[in-house]
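> what's the 3D shape of this:
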Amino acid sequence: MVEPVKILPQEPPKQITARHVAHHLGEHLTGFLAANNMSGWVAKEDYVLRDDRLSDQILLVSQSTGLSVDRFRRIAKKLKKLGQAHGADLTLTGAKYMLAHALGYSSPQMAMQCRTVDEFIENIWPKGAAMSLVSLSDAVDGPHVNPELLALLKDRIHFNQKRDATVTITASADPKAGKKMRLERRERQRRMDREGSRPRS
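Got it, this is the predicted structure:
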């Protein structure tokens, strides 16, 4: 004879439901990653930018206000050495192109043409980077075009062309005066580098 088994009342099993409504796909993706991330989020402080990583150096340059011409050349040499140390066939020209792109210019030649009066290559990404990666005359189409930035860069190009022509003529006519001008320019760049490396209060 079969005896009946008494089963005590129990709570129904919990159903898996969404905690909140995802208004767009990004929230849904974040929620999915959070639910499946058993080890927890990595703190931002855990990643430290290092001098021996090529990508970290490019990131630091892209986050800066810009570089002096002298510092631009020194960092390009450093990037070339870093690339070759890690097995990459990186030339000095390639390193200069990487730096120019990190500052928002199409080429190192364009970056040099757009330098400021005090020999500083400004980072133009925060200003909208309205110039094309092909040429200055071809502005990027769309809402991000910044005509003020284009006008400013064209003015700098005209100024630098006149100044470079004057320096070339002076140096060919009087080598001592040309040498003095080059030394003064180099000293100005070094002074800017020293001021730029100081901690800002």
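> all contacts plus neighbour counts: C-alpha atoms, from now on.
OK.
> Could you tell me which residues within whichever strand or helix holds K81 count as buried?
Assigned by DSSP states H and E, K81 belongs to helix 69-85. Neighbour-count burial for helix 69-85, counted by 16 or more other Cα atoms under 10 Å, picks out 69-73, 75-83.
> Distance to A35 for those residues - can I get that in a markdown table?
Shown next, in a markdown table, are these (distance: Cα to Cα, whole Å):
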| residue | distance to A35 |
| --- | --- |
| V69 | 49 |
| D70 | 50 |
| R71 | 46 |
| F72 | 45 |
| R73 | 47 |
| I75 | 43 |
| A76 | 43 |
| K77 | 45 |
| K78 | 43 |
| L79 | 40 |
| K80 | 42 |
| K81 | 43 |
| L82 | 39 |
| G83 | 39 |
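> so how far is the helix or strand that comes right after the helix holding K81 from its chain's centroid?
Following helix 69-85 in sequence order, the next helix or strand is helix 92-102 (DSSP H and E). How far helix 92-102 lies from its chain's middle: 11 Å, per Cα atoms, centre = their mean, to the nearest Å.
> same deal with stretch 20-39?
On Cα atoms, centre = their mean, the centre of stretch 20-39 falls 29 Å from that of its chain.
> what's the span of it from first residue to last?
23 Å (Cα to Cα, to the nearest Å).
> Tell me which stretches of this structure form strands.
Assigned by DSSP state E, the chain shows strands spanning 66-68, 120-122.
> One more, so I can put them side by side:
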Amino acid sequence: MNIVLYAPQEIPKTLTARVAISRLGEHLQAFLNANNISNWTPDEDYVLRDDKLADVLVTLGTAKGMTIAQMKYQARRVRRLAKAGGAIMKLNHAYSMVANCLGYRDFKTSFKCRSVDHYVDNLWLTGMLLRDGLLASERPESWPSSRITDELRARMRFNKIRSNIINPIKKRGRKARSQKEQEFLESKRHEISRGGSAPFETRE
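Next up is the predicted model:
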């Protein structure tokens, strides 16, 4: 039997990236870039579109937060996109989907956790979730203590007081209200509904 020995051949294409790596995630990205057959770049890989429901939901999840008016505006947008795709969606379900994108169980929970100026923070960015995570319980007193949960508890207490002032006036009906009470309700309605179509700020 004849055995032929060949000299080591040079590898035509490097399989690992020749860059300094400080984190494991950078090694993976460098490997993909070094073996990039189709010449894609991260920025060119996929562009989120505003006419696709899934893309819109992903974009909403990148928001730092939204006002109640912005959440309602985006919910109507989600509902329209669902209808364009042949699905019938109730508006309250669309509200809940937007709230889910910000880390809340439903719109009602996010409404209770809004700030004084009706702003709802994105809890996905904090690691504290009011749906499937640490804050899954509906009882605020059972939440783990942290800066975020303490702030949310304070907001819920404030919003409860605010509702206790506004709701009795609403229940009386327009004819039974004084002019001052009617003007008060109109100002509150304008306060919470303005700026719905304004763009929201996204995380870096």
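> which residues are in contact with the helix holding K81 of the first structure?
52-54, 57, 89-92, 95-96, 99, 112, 115, 119-121, 186, 189-190, 193 (Cα atoms under 8 Å, 6 or more residues apart in numbering).
> how much space is there between the residue nearest the centre of the first structure and V69 of the first structure?
By Cα atoms, centre = their mean, the first structure has its centre lying nearest to S62, at 1.7 Å. Computed as Cα to Cα, the S62 of the first structure to V69 of the first structure distance reads 15 Å.
> As a check, name the ranges of all helices in the second structure.
24-34, 42-45, 53-61, 68-84, 91-101, 107-112, 147-171, 179-193 (DSSP state H).
> Pipe these into JSON lines and attach distance to T16 of the second structure per row.
What follows is the helices of the second structure, written out as JSON lines (distance: least, Cα to Cα, whole Å):
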{"stretch": "helix 24-34", "distance to T16 of the second structure": "5"}
{"stretch": "helix 42-45", "distance to T16 of the second structure": "18"}
{"stretch": "helix 53-61", "distance to T16 of the second structure": "32"}
{"stretch": "helix 68-84", "distance to T16 of the second structure": "43"}
{"stretch": "helix 91-101", "distance to T16 of the second structure": "37"}
{"stretch": "helix 107-112", "distance to T16 of the second structure": "46"}
{"stretch": "helix 147-171", "distance to T16 of the second structure": "42"}
{"stretch": "helix 179-193", "distance to T16 of the second structure": "54"}
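> Mind giving me the PyMOL select for the contacts of helix 69-85 of the first structure, buried ones only?
A single PyMOL command selects the buried members of the contacts of helix 69-85 of the first structure (16+ other Cα under 10 Å):
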select buried, resi 54+57+90+91+95+96+99+112+115+119+120+121+189+190+193
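> picking that back up, among the helices of the second structure, which is nearest A136 of the second structure?
When the helices of the second structure are compared by Cα to Cα, helix 107-112 sits nearest A136 of the second structure, at 11.0 Å.
> So what does D56 of the first structure match up with in the second structure?
Under the alignment (TM-score structural alignment), D56 of the first structure pairs with D55 in the second structure.
> Its match: neighbouring residues, count only.
14 (other Cα atoms under 10 Å).
> Who are the contact partners of it?
D55 of the second structure touches L48, R49, counting by Cα under 8 Å, 6+ apart.
> Tell me how far it lies from T109 of the second structure.
Distance from D55 of the second structure to T109 of the second structure, by Cα to Cα: 24 Å.
> Ok, D121 of the second structure next?
Counting by Cα to Cα - D121 of the second structure and T109 of the second structure are separated by 12 Å.
> just to revisit the earlier point, the helix holding K81 of the first structure vs the second structure, average distance?
On superposition with the second structure, the mean distance recorded for helix 69-85 of the first structure (mean Cα distance after the TM-score superposition for the first structure) is 1.2 Å.
> tell me the angle of that helix relative to helix 92-102?
Helix 69-85 of the first structure and helix 92-102 are oriented at 120 degrees to each other (axes from the mean of the first three to the mean of the last three Cα atoms, to 10 degrees).
> which residue lines up with M181 of the first structure in the second structure?
Per TM-score structural alignment, M181 of the first structure is aligned with F184.
> how many neighbours does its match have?
Going by other Cα under 10 Å, the residues that sit close to F184 of the second structure add up to 13.
> do Q113 of the first structure as well
19.
> Could you check what's spatially nearest to it, not counting adjacent residues?
I157 (5.1 Å; Cα to Cα, 6 or more residues apart in numbering).
> check contacts around L57 of the second structure.
V98, C101 are the contacts of L57 of the second structure under Cα under 8 Å, 6+ apart.
> let me fix that: M97 of the second structure
A75, D106.
> mind redoing it with 7 Å?
Listed by Cα atoms under 7 Å, 6 or more residues apart in numbering, M97 of the second structure has no contact partners.
> Turn the strands of the first structure into CSV, including distance to R198 of the first structure.
Putting those into CSV (distance: least, Cα to Cα, whole Å) gives the following:
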stretch, distance to R198 of the first structure
strand 66-68, 14
strand 120-122, 17
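> Which one of these lies nearest to S197 of the first structure?
Of the strands of the first structure, nearest to S197 of the first structure by Cα to Cα is strand 66-68, at 11.0 Å.
> what range in the second structure matches the closest one?
Against the second structure, strand 66-68 of the first structure falls on residues 65-67 (TM-score structural alignment).
> Please consider this matter closed, and thank you.
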